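> sequence and predicted structure below; questions after.
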Amino acid sequence: MSTAGAPQSSFTARQAMTHVAPDVLLRPLTGSRLHLSQCYRLERGATVLVVANEADLEAWQVCSTCQAELGGHGRQYFDNLERALEAYVPLQARQKVRNLARDVDYDAVWAPNSRSYIALGSDGTAVAYVGKTYWRSGGALTELPGYDSGAGGGPAAAGARQGRECPTCNVLMPVAGGCGTCD
């Protein structure tokens, strides 16, 4: 923390991601809230930040997204893709994800609060997503080993649960029970 009156080094949000510890609060030169360096609300190349001093911590509120992360309810960041793969992706799919990630330009890896997927991000914006059985990048979906597209859930799936025809009146019977017309 800097003392009052001492000059503070300033960083763009992009620089702060590598020059400032991830749990240190920063004050933008323009704006109204304190942020962590990885906050997606900061414009990476345009927002200029300084490390918040004691007066800033008392006078400014913390951005709600950053507050959630400080409280353990926000994004979970990983040092690298390999750590994220170990935490989320089944062993048989990891090599395929590594190969797909080679073609993606990213500078951060995180899981959202739901912990339902991994995101590869560039300048705070996700550019690729990895689920347990899928990879999505540039609008294209790649199935990973173990992918199951499912039966859907629409009318075709409902039809699969219908019973057989009644041999007497040819009405479709329910799955459980007899013919409601003939009985």
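Received, thanks.
> make it CA atoms for all contacts and neighbour counts henceforth
Noted.
> what's the following helix or strand after the longest helix anywhere in the chain?
The longest helix of the chain (DSSP state H) is helix 91-101. Where DSSP states H and E defines the elements, the next helix or strand beyond helix 91-101 is strand 108-111.
> report all helices and strands that that next one contacts.
strand 76-78, helix 81-88, strand 118-122 (3 or more C-alpha pairs under 8 Å, 6 or more residues apart in numbering; DSSP states H and E).
> please redo it, this time with the cut-off set to 10 Å
Judged by 3 or more C-alpha pairs under 10 Å, 6 or more residues apart in numbering; DSSP states H and E, strand 108-111 is in contact with strand 76-78, helix 81-88, strand 118-122, strand 125-130.
> buried ones in that strand?
108-111 (16 or more other C-alpha atoms under 10 Å).
> ok, second structure coming up, stack it against the first:
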Amino acid sequence: MNLLHIDSSIQGDASLSRAMSAAVVSRLRALHPDATVTYRDLAEHPLPHMTLPGFATPEAQAVLEEFVAADVVVIGVPMYNFTISSQLKAWLDHIAIAGKTFRYTEQGPVGLAGDKRVILALSRGGFYSEGPAASMEHAETYLRAILGFMGITAPELVLAEGAALGPEQREAALAGGLEAANRIEPTRAETVA
């Protein structure tokens, strides 16, 4: 099994999404000891944002090949200002490539990456799953849309919410996220949250 591990938080060791993505990868490695893991830290080594000259560069090709070769993709996703980080958006721009991860047909776009298992380790400072702030959540919803466009229609979710609402809530959010990470099944499952 080829596993691609992506982190995008700027918070380093203080990051909940990094802690949860690492826990997911650790769980998957325990379930699949033969797994090969490729790690990419988008905060430490950001990719260039989309430009016309940036397409088809050796770096862009390597990022696409990592994604295409992966059987499982684990993505650490902090929510900043109601959406994903610009570093993660740049990575997605490097992998959403016509003819490689999707194609256009007369009936509309068709995803070409639907054979992948994707697990999102998502952290949020507030509560956005329900209630008055739900309409402002654009991280999970965007990722579900772009991944669905590429054919990945059922990403799994490991979630920590309310991390900015005080130390006790932060610890509770992290504990819940880590517990969900440790319940990841050997193969695709429904959302874990």
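Perfect, thanks for sending it. On a predicted model such as this, the values are computed, not experimentally measured, just so you know.
> TM-score for these two?
TM-score for the superposed chains, counting by TM-score structural alignment, normalised by the length of the first structure: 0.22, backed by 73 aligned residues with a C-alpha RMSD of 5.7 Å.
> of the buried residues of strand 108-111 of the first structure, closest to residue 97 of the first structure?
Taking C-alpha to C-alpha as the measure, residue 97 of the first structure lies nearest residue 109 of the buried residues of strand 108-111 of the first structure, at 13.1 Å.
> excluding chain neighbours, what is closest to that closest one?
residue 120 (4.7 Å; C-alpha to C-alpha, 6 or more residues apart in numbering).
> I figured that neighbour was touching residue 97, is that so?
No: using C-alpha atoms under 10 Å, residue 120 of the first structure makes no contact with residue 97, being 11.3 Å away.
> so which of these two has more stuff around it?
Neighbours were tallied for residue 120 of the first structure and for residue 97 using other C-alpha atoms under 10 Å; the higher tally belongs to residue 120 (24 against 20).
> how close does the more buried one get to residue 155 of the first structure?
Counting by C-alpha to C-alpha, to the nearest Å, the gap from residue 120 of the first structure to residue 155 of the first structure is 36 Å.
> secondary structure of residue 104 of the second structure: a strand, I assume?
Yes: counting by DSSP: H, G, I helix; E, B strand; the rest coil, residue 104 of the second structure is part of a strand.
> now it. Nearest residue, chain neighbours left out?
Per C-alpha to C-alpha, 6+ apart, closest to residue 104 of the second structure is residue 110, 6.2 Å.
> where does that neighbour fall, helix, sheet strand or coil?
Assigned by three-state DSSP, the conformation of residue 110 of the second structure is strand.
> now do it: how many residues are near it, please.
18.
> and it, how far is that from residue 95 of the second structure?
15 Å.
> hmm, back to that, now the angle from the longest helix of the first structure to strand 118-122?
Counting by axes from the mean of the first three to the mean of the last three C-alpha atoms, to 10 degrees, helix 91-101 of the first structure points 10 degrees away from the direction of strand 118-122.
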